[in-house]
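Enquirer: next input, structure requested:
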Amino acid sequence: MIDVQNDYFPGGKMTLSGANEAAENTRLLIEKSRKINMPVIHIQHIATQEGATFFLPDTQGAEIYASVKPIKNEKLIIKHYPNSFRETDLLKYLQSKNIKNLVFAGMMTHVCIDATVKAAKDFGFNCEVIADATATRDLEVNGQQVKAAEVQKALLAALNFFYAEIGTTQEFLKQP
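Expert: The predicted structure is shown next:
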């Protein structure tokens, strides 16, 4: 679970399109994972770079969203870059638990999900991204606006090409 934090929700400093729906689906994924004793790893971004405008240290916006907060014995990893492996103990932790398959949910699809999934695949993990448990935002390129739905579709299609299988919350919930 990557960066489901308050600043991404209405009233936050970097509101995403579909954040509420993605958080609800992430909650369902976490509940199912807990029931089947699948490890749940929470990633929290704390912005430490100069000029950062959201996920600032010691702010409510940087806190993990209430419905998906970690419980006792769940791993919490603090990161400072989009790639959840960069300068964290994530890789060492996964290796120590002999984990080979990763299921991703969280935010922002076009930054932290993208960077972390690609790194995970490069480290040899099998990756699945739960599409409806991720969220992004409108972007701009060369003066053209790109709506969040198109950003989401393009990023997930690109990941699906090599880096990950793309699934849905309902597909995940139906698995034994």
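Enquirer: drop to CA atoms for contacts and neighbour counts, all remaining ones
Expert: Noted.
Enquirer: how about stretch 139-158: buried residues?
Expert: 148, 151-152, 155-156 (16 or more other Cα atoms under 10 Å).
Enquirer: tabulate the residues you listed (CSV), appending secondary structure.
Expert: Below are the buried residues of stretch 139-158 laid out as CSV (DSSP: H, G, I helix; E, B strand; the rest coil):
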residue, secondary structure
Ala148, helix
Val151, helix
Gln152, helix
Leu155, helix
Leu156, helix
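Enquirer: which one among those gets closest to Ala131?
Expert: Leu156 (7.2 Å; Cα to Cα).
Enquirer: got the contact list for the longest strand seen in the chain?
Expert: With secondary structure taken from DSSP state E, the chain has its longest strand at strand 126-135. Under the criterion Cα atoms under 8 Å, 6 or more residues apart in numbering, residues 16-19, 21-26, 100-109, 117, 120-121, 152, 156, 163-169, 172 lie in contact with strand 126-135.
Enquirer: run this one through as well so I can compare:
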Amino acid sequence: MPPAPRRALIVIDVQNEYVSGRLPIEYPPLSESLPAIAAAMDAASAAGVPVVVVQQDAPGDSPIFAVGSAGWQLHEVVASRPYDHLVRKTLPSAFAGTDLADWLAEREVDTLTVCGFMTHNCDASTILHAMHAGWSVEWLSDASGALPYATQAGRATAEEIHRVFAVVFHTRFAAVTRTADWIAALQAGQALTRGSILSANLRARGLA
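Expert: Purely as a prediction, here's the structure:
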């Protein structure tokens, strides 16, 4: 039987900006994602899994995440719970310009469980960064969330963005799961597995 994963829970940017500020998360709804984040943090703490909280910083004149502003503050769901390390960042990836990689290596973590906001920005950047650096990655799809976008390239709803990123993550970058299933795997000491590009494409074409 393979050894149990040496996990760390990475809780990304659960800040008021995404709840009561200028960037309200739409999908999954906050009524689902915030309780899931709380459940993941509680389960990790109970299992002795280190919890890393990540916080986005922006200059004082920024319209979002300005350090010291109400929107920059950690949301109560996270702020009221214990965590082992705080990472403050200025770029999307929780690894960029921070001590996160060294902190994880010192604790011999081999598997990162990522949740928080946003699916398509800081979650995605952190997941891809971690996978390329050699960590196994898990992503809690119901403990994360997306916003709608409209740009010169087109429009997409929050649900569309979240769904597509979840599908793509699971082909190569992360084992995508829901929080309840992750807690069960955590308590059983089991690893979660992702899919592959080939199997995903064959299945989509009705060949698997």
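Enquirer: after superposition, what is the TM-score?
Expert: TM-score for the superposed chains, counting by TM-score structural alignment, normalised by the length of the first structure: 0.93, backed by 174 aligned residues with a Cα RMSD of 1.6 Å.
Enquirer: before we move on, back to that, and the contacts of strand 126-135 of the first structure, which of them are buried?
Expert: Buried members of the contacts of strand 126-135 of the first structure, scored by 16+ other Cα under 10 Å, are 16-19, 22-26, 102-109, 117, 120-121, 152, 156, 163-167, 169, 172.
Enquirer: at the geometric centre of the second structure, which residue do we find?
Expert: Taking Cα atoms, centre = their mean, the centroid of the second structure lies closest to Cys115, which sits 2.6 Å from it.
Enquirer: can I assume it is in contact with Val14?
Expert: No - between Cys115 of the second structure and Val14 there is no contact under Cα atoms under 8 Å: 9.1 Å.
Enquirer: which residues in the second structure does the longest strand of the first structure align to?
Expert: Strand 126-135 of the first structure corresponds to residues 136-145 in the second structure, going by TM-score structural alignment.
Enquirer: mean deviation, the matching stretch versus the first structure?
Expert: Taken over the aligned residues, the distance from stretch 136-145 of the second structure to the first structure averages 0.3 Å (mean Cα distance after the TM-score superposition for the first structure).
Enquirer: can you point out the buried residues in that stretch?
Expert: Neighbour count says stretch 136-145 of the second structure has 136-145 buried, by 16+ other Cα under 10 Å.
Enquirer: residue in the first structure paired with Leu74 of the second structure?
Expert: By TM-score structural alignment, Leu74 of the second structure lines up with Ile64.
Enquirer: what's near enough to touch the nearest residue to that match once chain neighbours are set aside?
Expert: Residue nearest to Ile64 of the first structure in three dimensions, not counting chain neighbours: Gln5, with 4.2 Å by Cα to Cα, 6 or more residues apart in numbering. Applying Cα under 8 Å, 6+ apart, we find Gln5 of the first structure in contact with 44, 55, 61-65.
Enquirer: let's go with 7 Å and repeat that
Expert: In this structure, Gln5 of the first structure makes contact with 61-65, judged by Cα atoms under 7 Å, 6 or more residues apart in numbering.
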